[in-house]
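Student: Sequence below, structure please.
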Amino acid sequence: MSGIGFGGEPRAPYASDPRASRGRLFDEPESPTRTPYQRDRDRIVHSTAFRRLAHKTQVFVYHEGDHFRTRLTHTIEVAQIARALARALRLDEDLAEALALGHDLGHTPFGHAGERALNRAMLDHGGFDHNAQTLRVVTSLERRYAGFDGLNLSWEALEGLVKHNGPLTDTAGVPLPVHGEVGPLPYAIRVYQARHDLRLWSHAGLEAQVAALADDIAYDAHDIDDGLRAGLIAPDLLAGVPLVGGILHEVRARHPDLELGRLIQEVTRRVITRMVEDVIAETLARIAADRPADADAVRHLARPMAAFSEAMAEADRGIKRFLYAHVYRADSVMAVMRNAEQVVQALYAAYTAAPAEMPPEWRRGLDDDDAGRRARRVADYIAGMTDRFAEIEHRRLFDATPDLR
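Tutor: Next up, the predicted model:
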């Protein structure tokens, strides 16, 4: 395959090279028309889990209007930003896009509310983590191919999905702190690592790193957008928010009579542009300083190579603090999310008590007394549900369903 990217520029030496891929867990013939990373992207797009993202919560559940992001529209926005970053840095755009498209496949119905509920229910059986569940989806739960379970993605795609936020262990295999806390590796990652070494002690390739930053950028911009549209925040409240406040002032100075819809679009568009440009500048500076010879050199550095500048990282933290206080923790949002957690908790209890309530393919083989196996099967089933189907199932199994509006 050629080393020339879509923009006509040669792929950088520190980029992931599809010709040097470590391959797949199950050997397959090479495609004459697609690189390994193009096949990864295509397999993700055609997966059942990807389609279901259209009906999974981002912040607002599906009842609340069709102008808000779903998990799928968020994913598409992340992919667009990741591809733009990869093109500017001369990385493999297909791998960056594949990782962006696949990064949320393990999300539960009702977003992080569903994840919290499943994690509590699963505490005695390894817990539940949506990032680890993504690995489980692409290596086990998708059933599309005659020769193997999962999507049989390339090693580089799998490591990117697992390590896009950085190494998970030290070189001795001891888990590193996550959000300041040290705990065991998530169940799905621990199980898969015993089968297929993803080098959890190293950074992922640059394509995974830019996909992770693209996720942050998309979150910051579109959750401001959705919060404004939902009436949870007013434009004037943004004046003191790092980066956003300055951009709001610029737009109002240039377009003083701009209607709200256009004002929102102009501000969020400029937020994305500033953050993308910052990542490109900072990453190029780190590349010039560290001079990585190839993709493996990127993995072995002591710090991530793709990053915000210090000033932009602080702005990103400030935006997230603002969104947490005014959008994610808003009373109206929290009321719905508490009810959503009740729905997921009740479904988990119902299926673990009576697996016959699940479809035949999900309850098959659960006749023994292995509580851990049963719990994991139930968690897998619930995690794959859309918001709407979870609500339908709750109405089927219970006399009253919490209000999700």
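
Student: When you work out contacts or count neighbours from here on, use the C-alpha atoms and nothing else.
Tutor: Fine.

Student: Just give the number of residues close to Val327.
Tutor: 24 (other CA atoms under 10 Å).

Student: which residues does Arg120 contact?
Tutor: By CA atoms under 8 Å, 6 or more residues apart in numbering, the residues touching Arg120 are 127-128.

Student: Assumed it was part of a helix.
Tutor: Yes: under DSSP: H, G, I helix; E, B strand; the rest coil, Arg120 sits within a helix.

Student: The strand or helix carrying Glu156 - contacts with which helices or strands?
Tutor: Using DSSP states H and E, Glu156 falls within helix 155-163. Under the contact definition 3 or more CA pairs under 8 Å, 6 or more residues apart in numbering; DSSP states H and E, helix 155-163 sits against helix 93-102, helix 130-136, helix 206-229.

Student: To compare with the earlier structure, here is another sequence to fold:
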Amino acid sequence: MLAPYACQPDQSRGRLFPEKLSTFRSPFQRDRDRIIHSSAFRRLKHKTQVFVEHEGDYYRTRLTHTIEVAQVARTIAATLGLNVELAEAVALAHDLGHPPFGHTGEDALAVLMEPYGGFDHNAQALRIVTRLERHYADFDGLNLTWETLEGMAKHNGPVIGPNASGSHSVSDPALMPYALAEVNGRIDLELSTFASAEAQVASVADDVAYNHHDLHDGLRAGLFTEEDLMDLPVTGPAFHEVDQMYPGLDPMRRRHEALRRVFGVMVEDVIAVAQNRLQASQPQSADAIRAMDGPIIRFSKPLYQNLKAIKSFLFTRMYRAPTVVVERKRVTAVVNNLFPLFLKEPGLLPDEWQADVAAAADETALARVVLDYVAGMTDRFALQEHERLVGGS
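Tutor: As a prediction, this is how the structure comes out:
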């Protein structure tokens, strides 16, 4: 039984290209399945989360991160009476637009694309699922439901308007990433409102997952130690609790037990806050959630402040650690070399991309084709192409 404020599958606003309903799957289940079977989803296996994918088999990749986000989203959505399949679909799709080398690759492409409409991985994900996945006979893309597309566009909050404040928001609609503007021109995603509660769950699940696994990966990489975490909020109390319950515990088990408690604190906080806010506001439809002046799914203010302290620690000790910075410079050079090379010599793109090259009416259109190709690369393929075409990395 879904709550009244959940997205009801029989009330979906439909798809860009109408399709017959499945006899045994809801529209959101079909979205989830199409995302999992997409080429872009498979490529996440060899895309960076923090560490370049070849640096170690134990570190998270963009794919394992996405699976963890989906697991958290399913748990929270089910507890709150939301549509689990929609929350999972948005979670599985939220990082499809990430280029090789994670945020480092995104930063490089954003600079390179400044003359051509910019680059934003969130908007690129929408471009992938509406244009670049070309497997079906009747349409380009995956032809996902309006609700899934809306969730992909707005899971971090409204993109435009008075409530726009998320990481992908813009102060002026004219500054909207071209990939998002193109999709929104075809199917109005109501970018000035909040997304469904299911999409908000996917967004918070993203925060839960990376806060948890970045601590784990940073410890495994030796960028900091358990002792460094003892003075931080949330992590320090978690280690103290484990030490009291299991004195002398094996170090690896101690680490796991502490970090699973950190994970639990975050999930339980989100659920408790959402239950209180839902009880207070009594929304009677998914649109009532969208019309609110703030997100219904979020951390409590005390935990949010504590997580800011953890993120600040991770930024200094992990994301900007000397070894990571060295690798960032190296892979930035790879992107900075490949993009202008393909722009200057588009004949170097594979044969299946030449029709798009021929259809490009001007340099901006050509740059966007090159972007689609480069952004779709995995870490290893980008490094291999750089070695082949440039002669080293």
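
Student: hang on, the earlier thing: which of the helices and strands packed on helix 155-163 of structure 1 sits most buried?
Tutor: helix 93-102 (a mean of 29; mean count of other CA atoms under 10 Å).

Student: Structure 2: matching residues for that helix?
Tutor: On structure 2, the counterpart of helix 93-102 of structure 1 by TM-score structural alignment is residues 84-93.

Student: which residues in structure 1 does stretch 281-294 of structure 2 align to?
Tutor: Stretch 281-294 of structure 2 corresponds to residues 290-303 in structure 1, going by TM-score structural alignment.

Student: Give the buried residues for the matching stretch.
Tutor: Of all the residues in stretch 290-303 of structure 1, those buried under the rule 16 or more other CA atoms under 10 Å are 292, 295-296, 298-299.

Student: Based on its surroundings, how many neighbours for the residue lying closest to Asp172 of structure 2 once chain neighbours are set aside?
Tutor: Once flanking residues are discounted, Asp172 of structure 2 sits nearest to Ile160: 7.1 Å by CA to CA, 6 or more residues apart in numbering. Ile160 of structure 2 has 23 neighbours, counted by other CA under 10 Å.

Student: quick one on the thing from earlier: let me know the closest of the buried residues of stretch 290-303 of structure 1 to His107 of structure 1.
Tutor: His107 of structure 1 lies nearest to Arg299 out of the buried residues of stretch 290-303 of structure 1, by CA to CA, at 26.7 Å.

Student: Tell me which residues touch the nearest residue to the closest one once chain neighbours are set aside, please.
Tutor: Distance criterion CA to CA, 6+ apart; nearest residue to Arg299 of structure 1, sequence neighbours excluded, is His203 at 4.5 Å. By CA under 8 Å, 6+ apart, the contact set of His203 of structure 1 is 163-164, 166-167, 298-301, 304.

Student: Structure 2: which residue goes with His203 of structure 1?
Tutor: Under TM-score structural alignment, His203 of structure 1 pairs with Phe194 in structure 2.

Student: what's the closest non-adjacent residue to the equivalent of Leu44 of structure 2 over in structure 1?
Tutor: When structure 1 is aligned by TM-score structural alignment, Leu44 of structure 2 is paired with Leu53. Excluding the flanking residues, the one nearest Leu53 of structure 1 by CA to CA, 6+ apart is Leu72, at 4.6 Å.

Student: Redo the contacts of His203 of structure 1 as TSV? Include secondary structure and distance to Phe148 of structure 1.
Tutor: Listed next are the contacts of His203 of structure 1 as TSV, based on DSSP: H, G, I helix; E, B strand; the rest coil; distance: CA to CA, whole Å:
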residue	secondary structure	distance to Phe148 of structure 1
Lys163	helix	24
His164	coil	25
Gly166	coil	29
Pro167	coil	28
Val298	helix	31
Arg299	helix	29
His300	coil	32
Leu301	coil	34
Pro304	coil	34
